[in-house]
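[1] Build me a model:
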Amino acid sequence: MKIENHQFGRYDEMDVIEYTLSNDSGMTVSCLNFGCVITKILVPDRNGIVENVVLGFETFADYPKSSPYFGAVCGRVAGRIKGASFELDGKEYVLRQNEAPNHLHGGVKGFDSVIWNVEEVEGENAVGLKFSYLSLDGEEGYPGNLEITVTYLLTNDNELKVAYEAKTDKKTLVNLTNHSYFNLSGNIKRDCSEHVLQLDSGRFLELAPDLMPTGEMVETANTPFDFTKGRKLKDGMESTYPQNVLVGKGYDHPLVFSKEGDNRIVLSEEESGRVLEITTDQPCVVLYTSNMLEGEFEISGVKARKYLGVCLETQGLPDAIHHSNFPSVILNPEDVYLARTTYRFLTKN
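    Sure, this is the predicted structure:
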């Protein structure tokens, strides 16, 4: 197992470094000190052909210019906050509007677009990186000095273990996630419409026309949102179900897990034989089938277009601060924010 690095670019007069973690099984994970961005995950298909299974750019300049959060850690609060404001203990906090009139993924300069400190770490049969960042009181409108660490650990079992930790000196909001776009075909040979997703979720959050949660949790039974027995993503892309049509024909919805504690998500692609197993302690996963991935840019030589990747953003429920029936994302000074998600890559015959 080893860790290598090289300069990938410059940002805010600082070096952007790309680190590559390699295990003894031939899997590699590359990531940046910019936004904790995962640029590449190379894993074999059923025939042993090693290819990249996440969307990313070959040059750094494309990230601040064109990236729709490819591979980044999003925060302080992942997802949208309605009206770009919230109230804590009777005081209103006004956030940056980067999706007017709402606030998205931490604001204009969220955790996805800052330079993090990096420490190389080694465990038993694992190598990794510990990213740290101090988000100052008032940054993007949030209260409190927030100390965050994000650890990426690659094991010899082809697992990428991601751990988040945060502490604050003032009551604030925290809800972190990783925004990788997965495509198990390898090197974007096909879109993700034929990918099969399976997870135990009996409800999803209904979205309003502005894509904000209405507060209603809809039963998934007899809808394209029922993934309990496995379902191709194209079911939602081709559906006339109003919630699929609303988000551009596909999915951009929080799926609420049926039970608390560790939950399992399985994504697979038949043609390559690749399987991604995700386990998480978070209450929901935001399923996004890149319905809005369009623009005059290329992703590793492939022109941007809808459905090239699927995001599985394990996190707390979006806009929870405005919905008392959602699990709280408030962090108090006496508490520690902890979240864990593991991505394991397999193949099936």
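
[2] all contacts plus neighbour counts: C-alpha atoms, from now on.
    OK.

[3] All the helices of the chain, in order from the start?
    Shown for the chain, the helices assigned by DSSP state H span residues 62-66, 234-237, 242-246.

[4] Quickly compare the ones you listed and say which is most buried.
    Mean neighbour count (mean count of other C-alpha atoms under 10 Å) peaks for helix 234-237 among the helices of the chain, with a mean of 20.

[5] Ok, which of the helices of the chain comes nearest residue 140?
    helix 62-66 (17.4 Å; C-alpha to C-alpha).

[6] Centre of the chain to the closest one, how far?
    17 Å (C-alpha atoms, centre = their mean, to the nearest Å).

[7] next one: stretch 189-206
    How far stretch 189-206 lies from its chain's middle: 15 Å, per C-alpha atoms, centre = their mean.

[8] Second chain to compare with the first, below:
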Amino acid sequence: MSIEDFTSIKLYTLKNTQGTIVKVTNYGAIITSIITADNQGEFTDIALGHNSLDEYLTAVDKPYFGAIAGPFANRIAKGKFTLNDKTYQLAINNGENHLHGGNIGLDKVIWSPTAISGEEFSGLSLSYIAADGEENYPGNVAFTVEYKLWDNNDLEIYYQASSDQDTYINLTNHSYFNLKGEGQGDVLDHLVFINADHYTPTDSTAIPTGAIVEVANGPFDFTKEKAITTDIDSDHEQIKFGNGYDHNFVLNKNTDEKMSLAASVYESLSGRYLEVFTEEPGIQFYTANYLDGRLASKNGETYIKRGGFCLETQHFPDSPNQENFPSTLLKAGEPFSSKTIYSFSVK
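    Reported below is the predicted structural model:
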């Protein structure tokens, strides 16, 4: 990518009849802002991010604020998988593992934008074709992501992909939220529900062990709403491995159920309430354990440790190497699609 390419990067604003605003750039298909009302009708940006393109390009230890992560979101052990008797070596960019698509994943490319609209939504469609061998993934893969902001305050994300070769994909949006407002301290007081009776524990490098473990009565039990602070500094080995929460939860699904409630978060000061619905089998709950105050917030403060949370809908990490996990194989010529909704309201 040459510097001249950056002239094609734009910022797009979606707005609904309730005054909610979502801003998206075609660099990385990044959601840069989500501006919603609190229970007093005051509007605040609740999505962590940057004020300028330059910050997205140069920020230290890029935290993937608001970006589309892929072609394979989350981690692949040692950056290796075998497909059709051929072993592929991907970039090692997270300790000894591969993370979020490599050195130049979908979060760092320029997508082609098209405005879309309907009677009750405004939206943006973004497309990108990853060439065969890009970041050493097989296949020419056509990706499309649609963002739709509905008048009922649902933000719908619709992912599509197709490939001319068998390949592995796993797509998510990596937005960080603070329901008090971005840059307004930590999120430890937020009350979280996750509709999952099981999670996938990891080794010390954040790669799943392959086990699927019950959450009951431990720090990973969010089946009843609880504050993030309750167990985030537990002595549990998994909490120590993640420096907090950075784990995949196995969502409860009925056999005939596609779209379902995955999680919800409530913040009592603002009254903001976020619900996440998805067709995906998993969700990564991450509590911004590695933000450290070096990055400036959009409101002139800094992003501190645990200054946001992510709820990344996904297939499970390292799925290409885990036979008992839901498959992330995209067969040549077969379409892939998946939908996630972030629904904003107040109590």
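
[9] what's the TM-score here?
    With the length set by TM-score structural alignment, normalised by the length of structure 2, the two chains reach a TM-score of 0.95; 338 aligned residues with a C-alpha RMSD of 1.2 Å.

[10] Including distance to residue 117 of structure 1, could the helices of structure 1 go into CSV?
    As requested, the helices of structure 1 are exported to CSV (distance: least, C-alpha to C-alpha, whole Å):
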stretch, distance to residue 117 of structure 1
helix 62-66, 19
helix 234-237, 40
helix 242-246, 39
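
[11] looking at those, which is closest to residue 209 of structure 1?
    Taking C-alpha to C-alpha, helix 242-246 is the member of the helices of structure 1 nearest to residue 209 of structure 1, at 6.7 Å.

[12] according to the alignment, that closest one goes to what range in structure 2?
    Per TM-score structural alignment, the counterpart of helix 242-246 of structure 1 in structure 2 is residues 237-241.

[13] Would you map the strands across the stretch 101-250 of structure 2?
    In the stretch 101-250 of structure 2, the segments counted as strands under DSSP state E, counting those that start in this stretch are 112-118, 121-130, 141-150, 154-163, 167-168, 172-173, 191-194, 198-200, 213-214, 226-227, 246-250.

[14] can you put the ones you listed in TSV and add mean neighbour count and distance to residue 238 of structure 2?
    As requested, those are arranged in TSV below (neighbours: other C-alpha atoms under 10 Å; distance: least, C-alpha to C-alpha, whole Å):
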stretch	mean neighbour count	distance to residue 238 of structure 2
strand 112-118	14	40
strand 121-130	21	35
strand 141-150	23	33
strand 154-163	21	30
strand 167-168	22	27
strand 172-173	27	23
strand 191-194	22	17
strand 198-200	21	10
strand 213-214	15	12
strand 226-227	18	18
strand 246-250	26	9
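
[15] what would those look like in JSON lines with distance to residue 234 of structure 2?
    Compiled in JSON lines, the strands of the stretch 101-250 of structure 2 are given as follows (distance: least, C-alpha to C-alpha, whole Å):
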{"stretch": "strand 112-118", "distance to residue 234 of structure 2": "44"}
{"stretch": "strand 121-130", "distance to residue 234 of structure 2": "41"}
{"stretch": "strand 141-150", "distance to residue 234 of structure 2": "37"}
{"stretch": "strand 154-163", "distance to residue 234 of structure 2": "33"}
{"stretch": "strand 167-168", "distance to residue 234 of structure 2": "35"}
{"stretch": "strand 172-173", "distance to residue 234 of structure 2": "28"}
{"stretch": "strand 191-194", "distance to residue 234 of structure 2": "17"}
{"stretch": "strand 198-200", "distance to residue 234 of structure 2": "17"}
{"stretch": "strand 213-214", "distance to residue 234 of structure 2": "17"}
{"stretch": "strand 226-227", "distance to residue 234 of structure 2": "13"}
{"stretch": "strand 246-250", "distance to residue 234 of structure 2": "14"}
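
[16] wait, which of the ones you listed is closest to residue 58 of structure 2?
    Nearest of these to residue 58 of structure 2, taken as C-alpha to C-alpha: strand 172-173 at 20.1 Å.
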